[in-house]
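Colleague: Can you look at this prediction? I've put the sequence above it.
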Amino acid sequence: MYKEPDIASGSFFPGFFLHNSAIMNNQLTYQRQRQRALAFLLAASVDAVFKGQKRLILDHSFGDGYFCHFSDFSPLTDDQLKMIHDYMEHLIKSCRFIEKRDATSRDWRHLGGPDHANHRPPILSIGEFKSPSYEATELDLSKLPQYELKSYNSGFLIRDGRGENGSLRPFKDYPKLFSTMEEYESWGRILKVHSVIELNAQIKSQDFKELLWVAEALHEKKIAQIADAIKKKSTAKLVFIAGPSSSGKTTFTKRLANQMRVNGMYARTISMDDYFIDRDQMVPLPDGTLDFESIDCLNLTDLQRDMESLLKGESVFLRSYDFKAGKARILPEKISLGPGDLLIFEGIHGLNPIITSHLNSDTYFKVYISALTQLNIDNHHPVSTSDARLLRRIVRDSKFRGYSAEQTLTRWGSVRFGELHNIFPYQEQCDMMFNSALIYELAILKRHAYPLLRKAPQSDVRDRLLILLRLIHTIPERFVPGTSILREFIGKSYFHY
């Protein structure tokens, strides 16, 4: 029997159930500062244990930690992992604090970024090991959560405690997500870009146009593969597309519909938001606000009834939701599904089993989309996937919704709460995943996001994003195709939204 994930028990991290954007922002920042301290300790310990003979790569975030491997992909034994863990414990007990000092020009010369002379983040050190610090890091080692090193795939995971009082949760694997991340890694090898250093080198050498075109071609190829998989599942008439904020769901949906036309099928799109209940029927949260990202805000009875009717070949009325008035509207226009037709449902709850609990699994196909960037600043600093999406959202909110960067940053904690509660627990329920990240996108977003962030009040998140953008050269956006997912955020898309 299906059971909702136990959010209130702290299965994500302490106090997760408190739906307050400021509280969530603070919790996420604190969690991230401790995670970065553990990553720094790991890098220092690998350097000490292998005496500089092995290069550690913190590849990307995964689950409740980072996926790591050596640069030569040589395997680690359990004994070697224990040696690294033991040395981390030695550093925690003997050093107590990570030291921080101002950076010199020599510390930053290797990055080749455009703005280092005036903006050099500090250097962290412990013992003989040192590393640049691109964001706030917990310096007091007594405040670190529980952690473990766990063999995984071709490398290992460093997991940090996000349960009650910083305790480790039982390990939960996400094989589909990891496979998607590894696919994107292979794209990086095709594009010959894994780091900010390599991205800047291509931009300065004017090779960025080929980089951009190939990155877009890889996207189109993957969308075509998803369309082929949907066609192959000949009994599927409904397609559900879900993903976190600023993943590019709308543009992906339109491009998928085009690929379905190539396959001889016609796809119409419905937003699940059109099935919201009236605002006065929504149950407010303890602080009086409404959580529009809760599945309880959907009229599940009508949504499931219309799905069943469409699968039977019957017609149903289209809907629209008036967010200003907070009222659902039933439109006079009807739709039905013919022999070669598909209906695409776009919405954050598309992967939730409750939505399709009444349907035969042969009748639908589920796609998860997210911007899982694999770009690293250097070997020990992967760019956060949530930061990449936040930059997209800051640009879009300013350009199309009239929000300042400050307003978007303030709301981000609430957005993240909704993602952790309503989307991420179900990502492995999908049939296929699509990674909407583009290796070059930060070089485009910088022109828009950087001036917006400079106007925002100081905060750890704002400062972290500014540091990241300062490291990257820009690309003229005229080279971005009109069908690119990036156009959903920067404007001038060929699609109508």
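Modeller: Alright, I've got the coordinates.

Colleague: contacts, neighbours, all on C-alpha from now
Modeller: Noted.

Colleague: Could you list the buried residues of the helix or strand encompassing residue 445?
Modeller: Using DSSP states H and E, residue 445 sits within helix 441-454. Applying a neighbour-count criterion of 16 or more other Cα atoms under 10 Å, one finds 441-450, 452-453 buried in helix 441-454.

Colleague: likewise stretch 423-435?
Modeller: Residues 423-424, 426-435 are the ones in stretch 423-435 that count as buried (16+ other Cα under 10 Å).

Colleague: end-to-end on it?
Modeller: Stretch 423-435 has an end-to-end distance of 15 Å (criterion: Cα to Cα, to the nearest Å).

Colleague: Counting by contacts, list what the longest helix anywhere in the chain packs against.
Modeller: Longest helix in the chain, counting residues (DSSP state H): helix 21-49. Applying 3 or more Cα pairs under 8 Å, 6 or more residues apart in numbering; DSSP states H and E, one finds that helix 21-49 makes contact with strand 56-62, helix 78-95, strand 129-132, strand 155-160, helix 405-422.

Colleague: redo that, cut-off 6 Å
Modeller: helix 78-95, helix 405-422 (3 or more Cα pairs under 6 Å, 6 or more residues apart in numbering; DSSP states H and E).

Colleague: just so I know, which of the ones you listed lies nearest residue 317?
Modeller: helix 405-422 (27.1 Å; Cα to Cα).

Colleague: Just want the angle from the closest one to helix 441-454.
Modeller: 120 degrees (axes from the mean of the first three to the mean of the last three Cα atoms, to 10 degrees).

Colleague: How far off centre is helix 405-422?
Modeller: 13 Å (Cα atoms, centre = their mean, to the nearest Å).

Colleague: The closest residue in space to residue 216 that isn't next to it in sequence: neighbour count?
Modeller: Leaving aside its sequence neighbours, residue 216 sits nearest to residue 484 (Cα to Cα, 6 or more residues apart in numbering; 7.0 Å). Using other Cα atoms under 10 Å, residue 484 is surrounded by 23 other residues.

Colleague: Next one for the comparison:
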Amino acid sequence: MVKKIKVRLPEGKEKVCVAGTTILEILVTGKGPGEPLLALVKGEEVELTERLHDDVILVPITLKDPQGAAAYLRGLSFLLIKAVKDIFPEAGVTIEHSLGKGIYGEIHYTRKINERDIAVIKERMQQIVTADEKIERIEVKKEEAVRIFTLQGMTDKLRLLKYINLPRINLYRCGDLYDYFYGPMVPSMGYLKVFDLLYYDPGFILMYPQAGDPFHIPPFHDLPKLARIFKEAEEWANILDVGDVGALNDKVVSGEINEIILVNEGLHEKKIANIADMIYAGKDKIKIVLIAGPSSSGKTTFARRLSIQLRVLGLKPYPLSLDDYFVDREHTPKDESGNYDFESIRALDLELFNQHLAALLNGEEVEIPRFNFRTGLREWIGRKYKMEKDSVLVIEGIHGLNEILTSSVPRENKYKIYISALTQLNIDNHNRIPTTDSRLMRRIVRDYLYRGRDAATTILTWPQVRAGEEKNIFPYQEEADIMFNSALVYEMCILKKYAAPLLREIPVSSPAYLEAKRLLTFLSYFLEAEENAIPNNSIIREFIGGSCFE
């Protein structure tokens, strides 16, 4: 007797089908940009080729969902790699980092790739999509995966496989090309109709639709300063001899990780000292240093370390907190949902703040307020300050790069610094580590250790944090005089032992479960390392504890 199963779909729909039917056959959809790319079954992300054998609730995942957008980008990466291999069989592709709503990468060939090459690759990508070439997931023994990647010359995959403790590995195949991807994949290339490929010397920008808008590609906005800091990160990775997770794990196993930690910290200190030198060189004009960056980028520790370097040069840095210039809570602007919008620049008393800045720069003494977060009111506690000849104000906050914040101060009197954790470390050449994942992992650990928040709460509030960054920080990052990359190549080897237990506590029933599972998979690639060699002024100490600035 043929077994029948019931599949419950959204909006109360239900289908009865034969056990072993694929999700693709059940949904009966096309391959347009708005169609399902994955599905949610029993709390897990699964591919549309998955066969169902029991009664289930099935929720389609589209490009409007973050998980769907991630799968689409994985598919596009595979599409690009396939097209490059078809045209330049000996070439290698690295998918590196986000830039201007796209992904930057490079093609390594016997000669430099040019704009015409990129146009030819794009045309080949479109041909593959039109042909709807199949993407097949195959499960092989680990030994077979090693053989395949050896034949394909993918040494980065071989380094990674050494530390994957599974007897069998899921690979993806399109034609005669095999690859490994971190996360589920779309069923075929025909799903990837919306994309663009641009030449960006010396590599390319892969443009794709963003979550929530499957039919359009956002315009590319060049960010040359950000591109340069990513290039610096790549140079640092070369100095450390750590370009991917496999190489980092090799350092842990060999015992070289302590040297990696010390050299990486030395690079940070050297860059901070260089920034202090630049400020000192302009000390006759620069009176205000503004530090801004997204959540968990290490702004507080950076500000303290920069202040120390400024003191070494004979300057007198004075920290001025934007938090103390919040308007009384009842006057705080509200967002579209009617909730207080504390991240709005209008949540600050800009008039009073600029009056105080002007007075301080004019040599006057100012009484600085303190904001009482319990009462939601500003207090005056007799804290006064007057700048001296070699004084410099150090102001840290999310709006530091926005000229509205310091409109009363001439631009020549300000030095703006953008800080973020811009990791150049990738899982392998085709699986990048988003900078947001690094910052989220830092925040999960810090929120638990210092703010009493569990990992689920941090994960569920992260989208609101990111929305605030998109609105208040990222549009102004190119206004910075200099950028500082706070990423530490070794930090996931340290954060893992703190974050993994917190993520495992999140149950399948939690709306944070899918993200927690993804982050646990991500952490599984890293070996743990001891933190003994990490100095107590390290930026990572701001998150795991033991900082001399606490």
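Modeller: Received it, and whenever you're ready, just let me know what you need. No experiment lies behind these values; they were computed from the predicted model shown.

Colleague: one step back: please identify the deepest-packed of the helices and strands packed on helix 21-49 of the first structure.
Modeller: Of all those, helix 405-422 has the most neighbours on average by mean count of other Cα atoms under 10 Å, namely a mean of 20.

Colleague: and the helix holding residue 445 of the first structure, which stretch of the second structure?
Modeller: Counting by TM-score structural alignment, helix 441-454 of the first structure pairs with residues 491-504 of the second structure.

Colleague: distance from the matching stretch to the first structure after superposition?
Modeller: Once fitted to the first structure, stretch 491-504 of the second structure is off its aligned match by 0.8 Å on average (mean Cα distance after the TM-score superposition for the first structure).

Colleague: And the contacts of that stretch?
Modeller: When contacts are defined by Cα atoms under 6 Å, 6 or more residues apart in numbering, stretch 491-504 of the second structure is touched by residues 445, 455, 516, 526-529.

Colleague: Pull out the buried residues from these.
Modeller: Buried among the contacts of stretch 491-504 of the second structure (16+ other Cα under 10 Å): 445, 455, 516, 526-529.

Colleague: and of the residues you listed, the nearest to residue 174 of the second structure?
Modeller: Among those, and counting by Cα to Cα, the member closest to residue 174 of the second structure is residue 526, at 28.1 Å.

Colleague: re earlier: taking the buried residues of stretch 423-435 of the first structure one by one, which sit in strands?
Modeller: 432-435 (DSSP state E).

Colleague: Make JSON lines out of those residues and add distance to residue 96 of the first structure.
Modeller: JSON lines is the format used below for those (distance: Cα to Cα, whole Å):
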{"residue": "432", "distance to residue 96 of the first structure": "45"}
{"residue": "433", "distance to residue 96 of the first structure": "42"}
{"residue": "434", "distance to residue 96 of the first structure": "43"}
{"residue": "435", "distance to residue 96 of the first structure": "40"}
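
Colleague: Figure out the helix or strand that the closest residue to residue 111 of the first structure other than its chain neighbours lives in.
Modeller: Excluding its sequence neighbours, the residue lying closest to residue 111 of the first structure (Cα to Cα, 6+ apart) is residue 197, at 5.3 Å. If you go by DSSP H and E, residue 197 of the first structure is part of helix 196-204.

Colleague: Now render the buried residues of stretch 423-435 of the first structure as JSON lines, adding distance to residue 299 of the first structure.
Modeller: Below are those laid out as JSON lines (distance: Cα to Cα, whole Å):
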{"residue": "423", "distance to residue 299 of the first structure": "18"}
{"residue": "424", "distance to residue 299 of the first structure": "22"}
{"residue": "426", "distance to residue 299 of the first structure": "20"}
{"residue": "427", "distance to residue 299 of the first structure": "22"}
{"residue": "428", "distance to residue 299 of the first structure": "25"}
{"residue": "429", "distance to residue 299 of the first structure": "22"}
{"residue": "430", "distance to residue 299 of the first structure": "22"}
{"residue": "431", "distance to residue 299 of the first structure": "25"}
{"residue": "432", "distance to residue 299 of the first structure": "27"}
{"residue": "433", "distance to residue 299 of the first structure": "27"}
{"residue": "434", "distance to residue 299 of the first structure": "28"}
{"residue": "435", "distance to residue 299 of the first structure": "30"}
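
Colleague: any idea which helix or strand carries the equivalent of residue 164 of the second structure over in the first structure?
Modeller: Alignment note: residue 164 of the second structure maps to residue 116 in the first structure; criterion TM-score structural alignment. Residue 116 of the first structure belongs to no helix or strand when assigned by DSSP H and E.

Colleague: need the contact list for residue 371 of the second structure.
Modeller: 324, 378-379.

Colleague: Top of those residues by number of neighbours, please.
Modeller: Neighbour-wise, the contacts of residue 371 of the second structure (other Cα under 10 Å) top out at residue 324, 19 neighbours.

Colleague: What is the equivalent residue in the first structure for that one?
Modeller: Match for residue 324 of the second structure (TM-score structural alignment): residue 274.

Colleague: Also residue 228 of the second structure?
Modeller: Looks like residue 228 of the second structure aligns to residue 179 there (TM-score structural alignment).

Colleague: do residue 130 of the second structure as well
Modeller: Taking TM-score structural alignment, the alignment pairs residue 130 of the second structure with residue 93 from the first structure.

Colleague: got it, and residue 27 of the second structure?
Modeller: Using TM-score structural alignment, residue 27 of the second structure sits opposite a gap in the first structure.

Colleague: What is the burial count for residue 27 of the second structure?
Modeller: By other Cα under 10 Å, 16 other residues sit near residue 27 of the second structure.

Colleague: Residue 169 of the second structure in helix, strand or coil?
Modeller: Following DSSP: H, G, I helix; E, B strand; the rest coil, residue 169 of the second structure is assigned to strand.
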